[in-house]
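Participant: Okay, predicted coordinates and the sequence, questions at the end:
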Amino acid sequence: MATMPDTLIKLAGRHSPQALRLALGAVLSPAQLQTLDVLHADEADLTYVYLALAADAGQAAVDAGPALHEALRSACMALCPQPELVGLHNTLDLAGHASGSHAEWHYIVETDVRPEAEDDFNAWYSTEHMPGLAAVPGTARARRYLGTGAPRHYATYDLAERAAFGSEPWLAVRATAWSSRVRPNFYNTRRTMFRRADDSTRG
């Protein structure tokens, strides 16, 4: 299983793992940069990067907190004038139908939800929606995170086959009565399909 990320970097433009390692090398050790997970949006000029700072850097990175994120943000400005860094806290991690398969594709849903609907939203994600999508043929892994800033909620899906997204089983999970009740409470929502960079590496 891949190392659990605890930081997400969002960058305008398409940036290679080599360019990211060069920029981030001022802040991170070579060992940390060996597990850089670089994602390019399939239909947008956008790069997302997952890092596992706490696991790789030890307690010092955890204690550094905001100062470390600010150093990373400054380093990323060599690539993008307004990089965004998001701290991630994992709340659900499910092996998928295709667990263990190479996952070239990565789908992310980022959203906020109206406060009065949050309990229903969390119950739906944990007991129906994410387990249902994890069970779709071609899904390798499904995870939920709480992020710092807005949007606050992240749902991520590693896909061994891009065709899993939008397949009949996938659409059936999205079309339940509970889904129809919850989804109108979303706002500040972004849905993006990514493809892993060829030389991206995960621990």
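Facilitator: Perfect, I can see it now. Small disclaimer: the values here were computed from a predicted structure and weren't measured.

Participant: make it CA atoms for all contacts and neighbour counts henceforth
Facilitator: Noted.

Participant: List the buried residues of the lengthiest helix in the chain.
Facilitator: Longest helix in the chain, counting residues (DSSP state H): helix 66-76. By neighbour count with 16 or more other CA atoms under 10 Å, helix 66-76 contains the buried residues L68, H69, L72, R73, S74, A75, C76.

Participant: ditto for stretch 160-179
Facilitator: Judged by neighbour count (16+ other CA under 10 Å), stretch 160-179 contains these buried residues: A160, E161, R162, A164, F165, W170, V173, R174, S179.

Participant: A further structure is provided below for comparison with the first:
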Amino acid sequence: MLDPHAPVLLAWLQALPADAPSLAPATLQALHAAGARALYQAVQGGEARLYAPADADMAALRRLLPQARWLRLQPLWHRAGQAAGRPAPWHYVVATDVLPEHEADFNAWYETEHAPGLAAVPGTVQASRWLCEEAGPGSPRYHACYELAEEQAFGSPAWLAVRATDWSSRVRPHFRNTRRTMFRRVDLVPLAPPA
């Protein structure tokens, strides 16, 4: 698991290589050996996200995934969720920009109402926010990530209630360049066989 309080490297891939939907086991193990800690494949489409600590072997990671766009994410906020400690095979990401004149309100909403509310939804393992300061065109600066124990947490009545507040309605129209994606975790190392 990544340290939610330290910068991370994000490899964003529009699509996995030709052997999609999964990389060869040897490639997965090589990514892990180079420092990668989490790989997620979009439930729909070919998008993938790979996370590594900022001190990972960047040269090796670039050789293994030459088509990836690498971004450095700075931690903004983290909270354990209602289901803290449970396995989290689901990874929901909202990546967005916001109009500059609404950025302070956007950040206050995320950190005091929205993200804490979603962390408290049954099935949420953890919630975190990240900032990509060097994001270019097509790469949103803000990334909100939710680790989920079950996919049904997303879209549950409790989840939808958090999204339906007056403050949410006021902030959301100021989002720009937004991507909302549900991912499924891909194991980088083989799981131990059951005992």
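Facilitator: Great, that's in hand. Treat the numbers as computed from the prediction; the structure is a model and nothing was measured.

Participant: What's the TM-score once they're superposed?
Facilitator: The TM-score (TM-score structural alignment, normalised by the length of the second structure) is 0.82; 178 aligned residues with a CA RMSD of 2.2 Å.

Participant: if we can go back for a sec, which one of the buried residues of helix 66-76 of the first structure is nearest T7 of the first structure?
Facilitator: Sorting the buried residues of helix 66-76 of the first structure by how near they are to T7 of the first structure, with CA to CA, puts H69 at the top with 8.7 Å.

Participant: so the closest one makes contact with C76?
Facilitator: No: counting by CA atoms under 8 Å, no contact exists between H69 of the first structure and C76, whose distance comes to 10.5 Å.

Participant: V8 of the second structure contacts R72, doesn't it?
Facilitator: Yes: contact status for V8 of the second structure versus R72: in contact at 5.8 Å, counting by CA under 8 Å.

Participant: what touches both of those two?
Facilitator: Residues within reach of V8 of the second structure and of R72 at once, by CA atoms under 8 Å, 6 or more residues apart in numbering, are A54.

Participant: Which one of these two is surrounded by more residues?
Facilitator: When neighbours are counted by other CA atoms under 10 Å, V8 of the second structure and R72 differ, and V8 comes out ahead with 23 against 20.

Participant: Relative to N185 of the first structure, how far out is the counterpart of that one in the first structure?
Facilitator: Using TM-score structural alignment as the criterion, V8 of the second structure maps onto D6 of the first structure. In this structure, D6 of the first structure and N185 of the first structure are separated by 26 Å, where distance is defined by CA to CA, to the nearest Å.

Participant: again, but for T148 of the first structure
Facilitator: According to CA to CA, T148 of the first structure and N185 of the first structure sit 20 Å apart.

Participant: Check W124 of the first structure too.
Facilitator: Looking at W124 of the first structure against N185 of the first structure, where the rule is CA to CA, the gap reads 12 Å.

Participant: A123 of the first structure now?
Facilitator: In this view, A123 of the first structure and N185 of the first structure are 14 Å apart by CA to CA.

Participant: repeat for F121 of the first structure
Facilitator: Looking at F121 of the first structure against N185 of the first structure, where the rule is CA to CA, the gap reads 9 Å.

Participant: Can you pull the residues that touch both of those two?
Facilitator: Between them, F121 of the first structure and N185 share the contacting residues V113, judged by CA under 8 Å, 6+ apart.

Participant: Between the two, which has more neighbouring residues?
Facilitator: F121 (21 against 16).

Participant: The counterpart of R143 of the first structure in the second structure: which element?
Facilitator: Across the two structures, R143 of the first structure finds its equivalent in S128 of the second structure, going by TM-score structural alignment. When elements are assigned from DSSP states H and E, S128 of the second structure belongs to strand 124-131.

Participant: Closest to the centroid, which residue in the first structure?
Facilitator: The geometric centre of the first structure, computed from its C-alpha atoms, lies nearest to T156 (CA atoms, centre = their mean), at 5.2 Å.

Participant: what does P157 of the second structure align to in the first structure?
Facilitator: Per TM-score structural alignment, the equivalent position to P157 of the second structure in the first structure is E168.

Participant: OK, contacts around its match?
Facilitator: Taking CA under 8 Å, 6+ apart as the definition, E168 of the first structure has no contacts.

Participant: What is the aligned counterpart of A115 of the second structure in the first structure?
Facilitator: Taking TM-score structural alignment for the superposition, A115 of the second structure sits opposite M130 in the first structure.

Participant: tell me the secondary structure for that match?
Facilitator: Using DSSP: H, G, I helix; E, B strand; the rest coil, the secondary structure recorded for M130 of the first structure is helix.

Participant: Next, the contact list for it, please.
Facilitator: A142, R143.

Participant: And for T91 of the first structure?
Facilitator: Contact analysis of T91 of the first structure by CA under 8 Å, 6+ apart lists R143, R144, Y145, L146.

Participant: just A95 of the second structure next, same as before
Facilitator: If you count contacts by CA under 8 Å, 6+ apart, A95 of the second structure has them with P140, R141, Y142, H143, A144, N177, T178, R179, R180.

Participant: how about the third one, what's its match in the first structure?
Facilitator: This means Y142 of the second structure. Checking TM-score structural alignment: Y142 of the second structure goes with H153.
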